[in-house]
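Undergrad: could you work out the structure for the sequence below:
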Amino acid sequence: MATILAIESSCDETSAAVCKDGKMLSNIIATQQVHQKYGGVVPELASRAHQQHIIPVVEEALCSAKVNKKEIDAVAFTRGPGLLGSLLVGTSFAKAFTLARNIPLIEVNHMQAHILAHFIPSDKDPEWTAPEFPFLCLTVSGGHTQVVIVKDYFDMEIIGQTMDDAAGEAFDKTAKILDLPYPGGPLIDKYAKEGNPNAFQFPEPQIPGFDFSFSGLKTSILYFVRDKQKIDPEFLQKNMADICASVQHRIITILLGKVKKAAKQYGIKSIAIAGGVSANSGLRSALREMAEKQGWKVFIPEFQYCTDNAGMIAIAGYYKFLNKDFVGQDIAPLARMPF
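TA: Predicted structure coming up:
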């Protein structure tokens, strides 16, 4: 029996969640709007916004869960990886709360938590089941792209990762090239639904093994748009849906091509996706389509647990609590945290 308060503050979402015995009672997220006019996250502004949001978000999480702060058995927090200033806010709050209440403190790796989001029971799906070990997880976000073999809750092996840009970064930078506002990933997904994915052909990098590279694709999109606009200044407005569909199609084929290769080599039939880009509707449908052909069992978290959220930190903290895996008050956040 354990009630966990979780804090997530790795980037530009301030989030708090309450988890009791593995069941999520609340998951509150405050999104920072201040970054939109800058076209990306400004670290200093992010940390200031976290300071403004952290207490109201925690209060709302406790209230929504109908849990008193005296009922909290431990606090889990994102130690890293992420923006150091942002992580400091969440870490400091978690340390202060546990010190005041004399309860355990639990550090969580942000990327492991994305994967463990698959173990949050779904209230919306009566047929929900958690994946069985071992399973393969494609973790795709704005900062990371990884193929991970998940052998146990905290026994995970990265077998492939990006050599440069992450998939989410490729989406956002493409959106910037297309003059779409930040964050651009969801907008590309929206336009892609109306477009032809085969309208334009973008190159697929030939990277050995299970690693990824998206910098070349980003450059090819930049040159493609530049050359087309020289001929027709209104090219973007006329072809936005087709461009978005074609770019999204290429990113998805790159991602799923590596997953298919890894699944075959390791003989794994349970495939999961996690991270912010796992909310992309094109990726979700393409994975399900490939799963039918390959005979895979697919696991996709609810939308609220795809992007950065404290629910995933809570479930990771819950399993660490069961193992009595606690840390002391001398703990410090890490911008780069070993997996």
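
Undergrad: okay, CA-based contacts and neighbour counts for the rest of this
TA: Noted.

Undergrad: thought Asp21 was touching Thr3?
TA: Yes. Contact between Asp21 and Thr3 holds when scored by CA atoms under 8 Å: they sit 6.5 Å apart.

Undergrad: who has more neighbours out of those two?
TA: Taking other CA atoms under 10 Å, Asp21 and Thr3 do not tie; Thr3 has more neighbours (24 against 14).

Undergrad: run a quick neighbour tally on the residue lying closest to that one once chain neighbours are set aside.
TA: Once flanking residues are discounted, Thr3 sits nearest to Lys20: 4.3 Å by CA to CA, 6 or more residues apart in numbering. By the criterion of other CA under 10 Å, Lys20 has 20 neighbours.

Undergrad: just Phe200 next, same as before
TA: By other CA under 10 Å, 15 other residues sit near Phe200.

Undergrad: what about it, which SS state?
TA: Classification of Phe200 using DSSP: H, G, I helix; E, B strand; the rest coil returns coil.

Undergrad: quick one, longest helix in this structure?
TA: The longest helix of the chain (DSSP state H) is helix 235-266.

Undergrad: tell me which residues of that one are tucked away?
TA: Judged by neighbour count using 16 or more other CA atoms under 10 Å, the buried positions of helix 235-266 are 235-236, 240-252, 254-256, 258-260, 262-263.

Undergrad: for stretch 200-209, same thing?
TA: Using 16+ other CA under 10 Å as the test for burial, stretch 200-209 gives Phe202.

Undergrad: how long is that stretch end to end?
TA: Criterion CA to CA, to the nearest Å; first-to-last residue distance in stretch 200-209 is 27 Å.

Undergrad: same deal with stretch 211-218?
TA: Note: stretch 211-218 ends 17 Å apart using CA to CA.

Undergrad: residues in contact with that stretch?
TA: Residues outside stretch 211-218 that contact it (CA atoms under 8 Å, 6 or more residues apart in numbering): 145-146, 159-167, 170, 173-174, 202-205, 207, 254-255, 258.

Undergrad: second input sequence below; structure requested for side-by-side comparison:
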Amino acid sequence: MLVLGIESSCDETGVALYSTDAGGGLLAHALHSQVRMHEDYGGVVPELASRDHVRRLVPLLRQVLADSGCSLAEIGAVAYTQGPGLAGALLVGAAFAEALAASLGVPTLPVHHLEGHLLSPLLSRNPPRFPFVALLVSGGHSQLMRVVGVGEYELMGETLDDAAGEAFDKTAKLLGLGYPGGPALATLAERGRRDEVRLPRPMLKSGDLNFSFSGLKTAVVTRVRELGAVSDQQRADIARGFQDAIVEVLVSKALRAVSESGLQQLVVAGGVGANRELRRQLDAHSATARIAVFYPELEFCTDNGAMIALAGALRTQAGVPAKPAGAFAVRPRWPLTDT
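TA: Okay, the predicted model is just below:
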């Protein structure tokens, strides 16, 4: 069966086609990023994001069909992001998916956005096997999950305030970097000197698997005020100190979660999962801990339609029933454990 995936939860429009047949897998995917549109505002403008999704979905669908060599008539189900995300953006994707499915006479598969990220490493050439521990670091979410199978997720720890991605973006703005801030800060940190700026490691020794990064952002504010005029090297040093602090906490908690679970596999997913220093540190420590670490391909770390098509396909294969196309609702706030 061919599953069409549609992602429109924030500022990226993604469309993909996934085959559940033997030897199938991901047939084609296309993505449009709204970064250039939002950079003048320093962040995502929800109304502009929603309108742009309207413009992009049909051209992206045509591109995916052309690239895959498939036709609309061959689609057996339409998966789409139901939440969490921006309400207006979610509504565009959901309405498009439901209308398309109704016109084709096929069912729909509403998908949790974070489930898409969680399962995205399964698109890799060397995918993990269930069960595994997952470190989800995507946008406003930083969570550790024990994953038994599709739809079977146990929360082990989560952020109590700012998530890692939010802290990256907010700190980048404090340092005068552009949007999106996270990648810009990571690039700047590569020019910073190790331990030149030592920042707190929030909740590193809390005894649990929760996170808290708002205090780290405040520590950066304090350091910038103390310095007054900040040179380019000092900005790089602060960026390095900030990134090192977040990476140390994420790595420590993730490895502890794997140890407590008794499992041998760690999956890292979400936008922050593309951070090179995080990957370097996890790879180094995992060798000592004798665990296997899996990442999605870089193109699938950010929001994309491929992960939604995959999640829909895997839910179908796991026996989760699809729903008839028609009435629908989006869920801007939606705990992953409620799927």
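
Undergrad: quick one: the helices in the stretch 151-300 of structure 2?
TA: 164-174, 181-189, 214-227, 232-261, 276-289 (DSSP state H, counting those that start in this stretch).

Undergrad: the nearest residue to Asn68 of structure 1 once chain neighbours are set aside sits in which helix or strand?
TA: Nearest residue to Asn68 of structure 1, sequence neighbours excluded (CA to CA, 6+ apart): Leu62, at 6.5 Å. According to DSSP states H and E, Leu62 of structure 1 maps onto helix 43-65.

Undergrad: helix or strand right after that helix?
TA: strand 74-80.

Undergrad: center of structure 2, which residue is that?
TA: Gly270 (2.7 Å; CA atoms, centre = their mean).

Undergrad: what residue of structure 1 matches up with it?
TA: In structure 1, Gly270 of structure 2 lines up with Gly275, judged by TM-score structural alignment.

Undergrad: quick one: its match and Gln146 touch, right?
TA: No. Gly275 of structure 1 lies out of contact with Gln146 (CA under 8 Å); the separation is 10.0 Å.

Undergrad: shared neighbours of these two, anything?
TA: Thr139, Val140.

Undergrad: contacting residues around Asp85 of structure 1?
TA: Careful, residue 85 of structure 1 is Gly and not Asp. Residues near Gly85 of structure 1 by CA under 8 Å, 6+ apart: Pro43, Glu44, Ala46, Ser47.

Undergrad: buried subset of these as a PyMOL selection?
TA: To isolate the buried ones among the contacts of Gly85 of structure 1 in PyMOL, judged by 16+ other CA under 10 Å, type:
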select buried, resi 43+46+47
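
Undergrad: of the contacts of Gly85 of structure 1, closest to Pro186 of structure 1?
TA: Among these, Ala46 lies closest to Pro186 of structure 1 (CA to CA), at 20.4 Å.

Undergrad: residues touching the closest residue to that closest one other than its chain neighbours, list them.
TA: Excluding its sequence neighbours, the residue lying closest to Ala46 of structure 1 (CA to CA, 6+ apart) is Asp12, at 5.5 Å. Counting by CA under 8 Å, 6+ apart, Asp12 of structure 1 touches Thr31, Gln32, Val41, Ala46, His50, Ser86.

Undergrad: just the buried subset of the residues you listed, written out for ChimeraX, thanks.
TA: Per 16+ other CA under 10 Å, the buried members of the contacts of Asp12 of structure 1 correspond to this ChimeraX selection:
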select :32,41,46,50,86
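
Undergrad: which single one of the contacts of Asp12 of structure 1 is nearest to Val225 of structure 1?
TA: Of the contacts of Asp12 of structure 1, the one sitting nearest to Val225 of structure 1 (CA to CA) turns out to be Val41, at 24.5 Å.

Undergrad: map the closest one across to structure 2 for me.
TA: Under the alignment (TM-score structural alignment), Val41 of structure 1 maps onto Val44 of structure 2.

Undergrad: same thing with Cys63 of structure 1?
TA: Under the alignment (TM-score structural alignment), Cys63 of structure 1 maps onto Ala66 of structure 2.

Undergrad: what's the spacing between its match and Met1 of structure 2?
TA: Distance of Ala66 of structure 2 to Met1 of structure 2, computed by CA to CA: 18 Å.

Undergrad: just His141 of structure 2 next, same as before
TA: 32 Å.

Undergrad: so what's Glu302 of structure 1 up against?
TA: Counted by CA under 8 Å, 6+ apart, Glu302 of structure 1 has contacts Ser122.

Undergrad: hmm, Ala61 of structure 1 is touching Cys19, no?
TA: No. With contact defined as CA under 8 Å, Ala61 of structure 1 does not count as touching Cys19 (10.1 Å).
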